[in-house]
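# A predicted structure for the sequence below; I have some questions about it.
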Amino acid sequence: MKRLTNLALKYKLYPICMFLVSTLLAIAVVVQNISIAEILNIVLLKGNQDLVALLLFTLVILIGRATFNTVNQMIGNQMAVKVKRDLRRQLILKRSKDPIGVQMNTLTESIDGIVPFFNSYFPQVFKSMMIPFMIIVAMCFIHLNTAIIMMVTAPFIPVFYIIFGLKTRNESKDKMTYLNQFSQQFLNKIKGLITLKLFNRTDRTEAALYAESTTFRDLTMRILKSAFLSGLMLEFISMLGIGLVALEAGLGLILFHNIDFKTAAIAIILAPEFYNSIKDLGQSFHTGKQSEGSSDVVFDVLDKESKHDKSKIQTAKQQAPIVRLNQVSFKYEEADTYTLKDITLNIMQGEKIALIGNSGAGKSTLAQIITQNYKPQSGSVTFKDEALSIGFLSQTPYIFNASIRDNITMFREIDEAKLLKVLNDVGLKEKVTALAKGLDTWIGEGGEMLSGGQMRRIELSRVLLTQPELLIFDEPATGLDIKTEQIIQDVIEQQFKYTTIITIAHRAHTINRANKCILIENGYLKSDTQVTMNSQNQGGDVT
């Protein structure tokens, strides 16, 4: 909770605005209820007095209260967007070695689970501080006994929701941890679905998935049970406090005659406002503890010191190639054989390289070594410039459950004119601008659905924004219709004319655009000059 609060305080303007707006909201609440009490007093005891001015004043205060409450919520929503974007950027730059299913779940579900802390709990904290404070201050001048009752009974509400909130935090962390594990298991089973069918293991796998999903459901229901129980206790204590205030005001008005009707009315009307604001904080505190459970998963990833973290990039400014691989060998953990062996390669500025070979020859692994995602067991990879920017365009781009803007900018602040330009370059501008919310349209699950070609072009837009000096393509046009493939090829030729490009080639026409071909067989670099192509089909596979 402390770390989430510090994260919120990083954006100082938002908490300051929340404090000011909540103060105005608290004043509006007190003035509104005093005005209502005055109206009741006039109607019941002074029936001949004109109420028009007082009613208009009360209406203005009501509108002001609604406005301040809405503005407070909007500030929280904006802060949540900023924090979510910042955390996602950190996770992406972290390049965790966790399984891909765990990484995707952390980037989506866990980050989304943190959001309620900033758009629900944090705004409510300021409201629940200022409204009760202003009410007690007002009641100290209007009716001291009511103020004392409020101050004595109010602490019981935080005690109960803290007790339930701590339990919720632990259960929420258990749920998110289990969801990470379940996501990876589900992904693995989906990838191996054909194998499972061949070995007649689908029924058993289905039963296992059902059991795992049921466990996740039970974990979710435990949190809901805590929420309902917490809500019940908060309602009970609030009703008890309101009843005590009403009893004291009623006795003072009817039996002891030590207060007038207007004072009793103010006390009875303000009491629900007082206890409800604290009760609302209790409900938001429960939500905040759920967010804390999700944040533990995210912060564990960010704080993790992985032994696989890549070392500092080796540079050799005197070398001519922008990237040089010298006697590089690599094998995966627990593998018996090397995927790549004794690879020596010079990548010069502006070269268009086609990387070819049979499936499993080591092409993708070599690309990962060049991007420094993998570290070779022997040999060296040196860069002419440490700040060399590298882009990657894959066959299977990942679309985040976020806006089109965030998917293209990868949660960075980019000028909208630049975004529209790259969308125009990839042929998506008309479609995006035709959407109701334009760049802020939500895509992915629960939002606007994109075709495979459109997702590729979204990823191409990401690359266009960064304008990398070295660009690696994993045959991005594979499986696309002719029109989309032509758009991507045109963008590559026009926008990256002088960029160094390495293409993992699967089709012959890719090699036609290359000025250097590298053949890999069984982990060895066999040739960097000549390849053989299927001459009967220029659009066919490389052989």
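It's in.
# From now on I want contacts and neighbour counts done on CA atoms only, so please keep to that.
Fine.
# Does residue 324 touch residue 381 like I think?
Yes. Counting by C-alpha atoms under 8 Å, residue 381 is a contact partner of residue 324 at 5.7 Å.
# Below is structure B, check it against A:
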Amino acid sequence: MDKIRQKYLQKWLNNQQKSIKKQLNLNIIFASISSIILVIQTYCLATLLHNLIIEGKPREQLIIYFIGLILCFTLRAIILYIREKIGFKCGQKLRNIIRQQIFDKIHLVGPATINNKPAGSWATIMLEQVENLHNFYARYIPQQSLSAITPIVILIVIFPLNWAAGLILLLTAPLIPLFMILVGMAAADSNQKNMNILARLSGQFLDRLKGLETLRLFNKTEEQTIHIEETTEDYRETTMDVLKMAFLSSAVLEFFTSISIALMAVYFGFSYLGELNFGTYNTSLTLFVGFFCLILAPEFYQPLRDLGTYYHDRAAGIGAADAIVDFLETDYLTSQSQQNDQVTQSEMENSVVPPIEIIAQDLVILSPQGKALTKPLNFRLSAKTHTALVGQSGAGKTSIINTLLGFLAYKGSLTINNIELNTLNLAQWRKQIAWVGQNPLLLEATVRENLLLGDIQATEQEITTALEQSQASEFINKIGLETKIKEGNIGLSVGQAQRLAVARALLRQGNLLLLDEPTASLDAQSENLVLAALQQISQSQTTLMITHRIEDLKQCDNILVMREGEIIQQGHFDQLKNEGFFAELLAQRQQDIN
């Protein structure tokens, strides 16, 4: 990672502090108070030692200093506890804010973009990398201020007593931050490399775990195990590099600190022996001054040493922020990326009402990166009609669905009741849509709870009707609505899960029904019954269905035939069955069946 990128990420991390500025300032105030108490505590301790050793005063006369010493210890412990609590709250709040930013961006770009990366990579960004920002805000940021405040307070009280001791501290202090900067440059690179390997490892492991059955069938488990072992070894090596940098920086900081404190001890030792006679402002050097300066010397360097320790957290934060910022600031094209004038919710409710008619004119669908996915498309989905979209895989059928859902940008015109889609409020528009995808997601909940995702207000009669229309009542009557569906739809066949998804879409009662292979996993009998139900439903709403089973499309009002991103035929089944590419698809389908 180059220096310019590091500086930019550091600036981005600092800009996120605005929401926790009050807590950070409060933390710094408590730290400043703790520094003042430290000076008072040292004064009490040095006074006690001077009076007991040199003056020989009885302990009874020094009781106030003992009480002051205990009180200072107690107050500093309480303040440290409060500062730790404040720091944790700061880190927690910032993590929640940044995670929300990531969620909002994921919601904006949609599944068309999210599917470009493995699920494990997104999990790493949301969990591991955001978590690595915690110590940056909880410890490093407050320590930056404390590393300046505490040394200044100590220098202010030491210089009037002994300018030589103050000068030693002042001259040796820059060595620590200088080395921190040198180490930090390498540490940030190591952390970024570590995060990248972790993201790749997470994605690979999750993908292999999900495809374990396929790997076993093709006898590839051993090969993939070796591959994961190699990636794990890479992650181990980069982790050790990061730890090596952390331990090296700590060791060198301790070395410079020890040298500096030893230098001051040598100065006072030779001064007491009468070998050195400077730094005392022409006054006698008392035991109080020596103890006071020597006790504060480690405390002078301690904030800088802590900052050096937390500098590793800064490096980890910059490494983690790299992937987060890259995602948040990448300009993915969405359906509303280039639109400023949006239809308000009230305008939409008055305009986009059933029946819904969709017209595309010279529609070119764009990928999130701005690449054209289709050629110019022209079609009309008339209100309350059932339209089928057929073609070979990769023809662009799912891209049309994703565009209607608002997940992909486009050029040209795509109007909903004469209103451009990219000017609509997507949240309100999606309320008009019921959708069933190729691989329906059922939550780890009861059958009833999954169905009510379609309409939380649905009655028992409406649930029963939807189950009957989707041909799901057959098995639901046996297992019951309160049966809990396990993760990954365990306990249900693929066809049963598909029929539940269709029932959920029917409950939604959307004015536009989008179906992406809704009968792909059904047997012939169930498929015919579901298609008949969908045909009946389309009489009250507009329906667009993607399917490969083109032999059963006689009941559709219109068929759009796609090839290589272009609609090459349109019409009714009887018009298309004996001509062009549709006839070829139909013949190929019959051959596959036979």
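Perfect, thanks for sending it. Since we're looking at a predicted model, the values are computed, not measured.
# so who does the aligned residue in structure 2 for residue 126 of structure 1 touch?
Correspondence of residue 126 of structure 1 to structure 2, assessed by TM-score structural alignment: residue 145. Taking C-alpha atoms under 8 Å, 6 or more residues apart in numbering, we find residue 145 of structure 2 in contact with residue 28.
# So which bit of structure 1 is the biggest helix by length in structure 2 matched to?
Counting residues, the longest helix found in structure 2 (DSSP state H) is helix 221-272. Counting by TM-score structural alignment, helix 221-272 of structure 2 lines up with residues 202-253 of structure 1.
# what's the spacing between the closest residue to residue 315 of structure 1 other than its chain neighbours and residue 294 of structure 1?
Excluding its sequence neighbours, the residue lying closest to residue 315 of structure 1 (C-alpha to C-alpha, 6 or more residues apart in numbering) is residue 383, at 4.6 Å. Distance, residue 383 of structure 1 to residue 294 of structure 1, using C-alpha to C-alpha, to the nearest Å: 39 Å.
# quick one, which of the two is more surrounded?
Using other C-alpha atoms under 10 Å as the criterion, residue 383 of structure 1 and residue 294 rank with residue 294 on top: 27 against 22.
# Do a quick rundown of the strands in the stretch 401-550 of structure 2.
Taking DSSP state E, counting those that start in this stretch, the strands of the stretch 401-550 of structure 2 run over residues 410-416, 419-420, 433-436, 512-516, 542-546.
# Switch those over to CSV; also include distance to residue 159 of structure 2.
Shown next, in CSV, are these (distance: least, C-alpha to C-alpha, whole Å):
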stretch, distance to residue 159 of structure 2
strand 410-416, 70
strand 419-420, 73
strand 433-436, 75
strand 512-516, 78
strand 542-546, 82
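# For structure 1, which segments are assigned as strands?
Using DSSP state E, the strands of structure 1 run over 314-315, 323-330, 340-347, 352-356, 378-383, 390-393, 470-473, 500-504, 516-521, 524-527.
# Redo those as TSV? Include distance to residue 452 of structure 1.
Shown next, in TSV, are the strands of structure 1 (distance: least, C-alpha to C-alpha, whole Å):
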stretch	distance to residue 452 of structure 1
strand 314-315	37
strand 323-330	32
strand 340-347	31
strand 352-356	24
strand 378-383	34
strand 390-393	14
strand 470-473	16
strand 500-504	19
strand 516-521	28
strand 524-527	33
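# Skip the chain neighbours and tell me the closest residue to residue 176 of structure 1.
residue 294 (6.1 Å).
# correct me, but the one you found touches residue 108?
No. Taking contacts as C-alpha under 8 Å, residue 294 of structure 1 lies outside contact range of residue 108: 10.9 Å.
# Which residue in structure 2 aligns with residue 74 of structure 1?
The equivalent of residue 74 of structure 1 in structure 2 is residue 85 (alignment by TM-score structural alignment).
# Surely the residue nearest to residue 315 of structure 1 is in contact with residue 312?
No. With contacts counted by C-alpha under 8 Å, residue 383 of structure 1 stays clear of residue 312, the gap being 11.1 Å.
# which secondary structure elements does the helix or strand containing residue 581 of structure 2 contact?
Using DSSP states H and E, residue 581 of structure 2 sits in helix 580-593. Helix 580-593 of structure 2 sits against strand 566-571, with contacts defined as 3 or more C-alpha pairs under 8 Å, 6 or more residues apart in numbering; DSSP states H and E.
# how far off strand 377-381 does the strand it packs on point, in degrees?
Counting by axes from the mean of the first three to the mean of the last three C-alpha atoms, to 10 degrees, strand 566-571 of structure 2 points 30 degrees away from the direction of strand 377-381.
# Where does strand 566-571 of structure 2 end up in structure 1?
Per the alignment by TM-score structural alignment, strand 566-571 of structure 2 matches no residues in structure 1.
# Same question for stretch 306-324 of structure 2.
Residues 280-298 of structure 1 are matched to stretch 306-324 of structure 2 when aligned by TM-score structural alignment.
# what residues are up against residue 167 of structure 1?
Residue 167 of structure 1 touches residue 226, counting by C-alpha under 8 Å, 6+ apart.
# Now which residue in structure 2 aligns to it?
Mapped onto structure 2 by TM-score structural alignment, residue 167 of structure 1 lines up with residue 186.
# Next, work out how far apart that match and residue 32 of structure 2 are.
Residue 186 of structure 2 sits 32 Å away from residue 32 of structure 2, going by C-alpha to C-alpha.
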